[in-house]
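**Student:** coordinates only, sequence not included:
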């Protein structure tokens, strides 16, 4: 059953907790979303609060995908550039699909919904993201239309002696 996507939902205590649970579960399942397992909700909470602050400032938009039971199954954050010469593209951050939904095509559905949301933003022509190398994420994003436009070797240190490339990807919206 497809997810139902909402851009900029009202942030309630329930939604906040559901996103925090999603982020924790994705991280602990090995997802590349800014943390290395094992991680707790309390370790993730400050980063979620930073995202919410950026939303309150009007710099970041939240896209939430709900499953058939109305639970948060997927999220992504779109962030505008503050530099006036780069206002024609947005950053895509914290792209997550709950591990219980893996293999159902929800990641592709989420990225399609992200592209639709970005097309609705005034003056936005493309989406940029960076992902952690070593997990095949760049192949997944490429299969969804993103192009690799840069790579910084060993930019992400997930553990001692475990450095990963930062892969920069771009999706033109034209």
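**Tutor:** Thanks, I have it. Bear in mind that the values here come from a model prediction, so they are computed numbers and not experimental data.
**Student:** rest of the way, CA atoms for contacts and neighbours
**Tutor:** Will do.
**Student:** and the residue nearest in space to the middle of the chain, helix, strand or coil?
**Tutor:** The chain has residue 95 as the residue nearest its centroid, 2.1 Å off, counting by Cα atoms, centre = their mean. Recorded secondary structure, residue 95: strand (DSSP: H, G, I helix; E, B strand; the rest coil).
**Student:** now swap in residue 103 and tell me
**Tutor:** Per three-state DSSP, the local secondary structure of residue 103 is coil.
**Student:** what about residue 14, neighbour count?
**Tutor:** Using other Cα atoms under 10 Å, residue 14 is surrounded by 11 other residues.
**Student:** what about it, distance to residue 22?
**Tutor:** According to Cα to Cα, to the nearest Å, residue 14 and residue 22 sit 12 Å apart.
**Student:** could you do residue 148 as well?
**Tutor:** Taking Cα to Cα, one finds residue 148 at 27 Å from residue 22.
**Student:** and what of residue 114?
**Tutor:** Here the criterion is Cα to Cα. By it, residue 114 lies 18 Å from residue 22.
**Student:** ok, structure two:
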């Protein structure tokens, strides 16, 4: 489990980009290298990872995205994002995206702590409905079920995996109190 003396979670601002970009690039490259289904296939170049984070920081700057980062001392060990629906009929909802935890730091409760923190960030922004998806059978699927997310359904052969197979994706939602 997470040792509170060592792990901290911070909400990131747009002006933090230059300072955090190297650690976030390394986090994304590590996550992709582990075969996690996060939209990228290994090997992930530094340039492609950097471009991804630059777009993410644009969302932080325009207020459409929340980015949380977990640290162990000064090292980035995880992150998660919340994409806020911006249309008038969707201001009550958001999509949880890109839960990343370094391979070496998994099974310490960091993912769960990030999910709890992103749910709180959603509440603070008046969001009462969260949606997310994950590859069927991944550890993340078990995490989301444990955190009381409800399965909507599975789309088979949704995403190409690092091994070359087409894997199903499970969609979930959670209503926040």
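**Tutor:** In hand now; what should we look at? Computed from a prediction, not measured in an experiment: that's the story for all the values here.
**Student:** report the TM-score for the pair.
**Tutor:** The TM-score (TM-score structural alignment, normalised by the length of the first structure) is 0.90; 172 aligned residues with a Cα RMSD of 1.8 Å.
**Student:** follow-up on the earlier one: give the contact list for the residue nearest to the centre of the first structure.
**Tutor:** Residue 95 of the first structure makes contact with 33, 74-77, according to Cα atoms under 8 Å, 6 or more residues apart in numbering.
**Student:** by neighbours, which of those wins?
**Tutor:** The residue in those with the most neighbours, by other Cα under 10 Å, is residue 74 (28 neighbours).
**Student:** counterpart of it over in the second structure?
**Tutor:** Per TM-score structural alignment, the equivalent position to residue 74 of the first structure in the second structure is residue 78.
**Student:** just confirm that match is within a helix.
**Tutor:** No. Residue 78 of the second structure sits outside any helix when classified using three-state DSSP, being strand.
**Student:** residues in contact with it?
**Tutor:** Residue 78 of the second structure neighbours (Cα under 8 Å, 6+ apart): 27, 69-71, 99-102, 110-111, 114.
**Student:** return the member of the residues you listed nearest to residue 13 of the second structure.
**Tutor:** residue 69 (10.7 Å; Cα to Cα).
**Student:** leaving out sequence neighbours, find the closest residue to the closest one.
**Tutor:** Nearest residue to residue 69 of the second structure, sequence neighbours excluded (Cα to Cα, 6 or more residues apart in numbering): residue 79, at 4.3 Å.
**Student:** quick one, what contacts the one you found?
**Tutor:** With contact set as Cα under 8 Å, 6+ apart, residue 79 of the second structure has these partners: 67-70, 98-101, 114.
**Student:** in CSV: these, plus distance to residue 11 of the second structure.
**Tutor:** What follows is these, written out as CSV (distance: Cα to Cα, whole Å):
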residue, distance to residue 11 of the second structure
67, 6
68, 5
69, 7
70, 9
98, 15
99, 14
100, 15
101, 16
114, 11
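**Student:** returning to what we had before: which two among the contacts of residue 95 of the first structure are spaced furthest apart?
**Tutor:** Checking the contacts of residue 95 of the first structure with Cα to Cα, the most distant pair is 33 and 74, at 12.5 Å.
**Student:** joint contacts of these two?
**Tutor:** Jointly contacting residue 33 of the first structure and residue 74 under the rule Cα under 8 Å, 6+ apart are 95-96.
**Student:** so residue 38 of the first structure, which of the three states?
**Tutor:** Criterion first, three-state DSSP; result for residue 38 of the first structure: coil.
**Student:** so what corresponds to it in the second structure?
**Tutor:** Applying TM-score structural alignment, one finds that residue 38 of the first structure aligns to residue 43 in the second structure.
**Student:** leaving out the residues flanking it, which one is nearest to its match?
**Tutor:** In this structure, residue 43 of the second structure finds its nearest non-sequential neighbour in residue 33, 6.3 Å apart by Cα to Cα, 6+ apart.
**Student:** that neighbour: how many residues sit nearby?
**Tutor:** Residues lying near residue 33 of the second structure (other Cα under 10 Å) number 16.
**Student:** how near is the corresponding residue of the first structure for it to residue 101 of the first structure?
**Tutor:** For residue 33 of the second structure, the aligned residue in the first structure is residue 28 (criterion: TM-score structural alignment). According to Cα to Cα, residue 28 of the first structure stands 15 Å off from residue 101 of the first structure.
**Student:** and if you look at residue 165 of the first structure?
**Tutor:** From residue 165 of the first structure to residue 101 of the first structure the distance is 27 Å (Cα to Cα).
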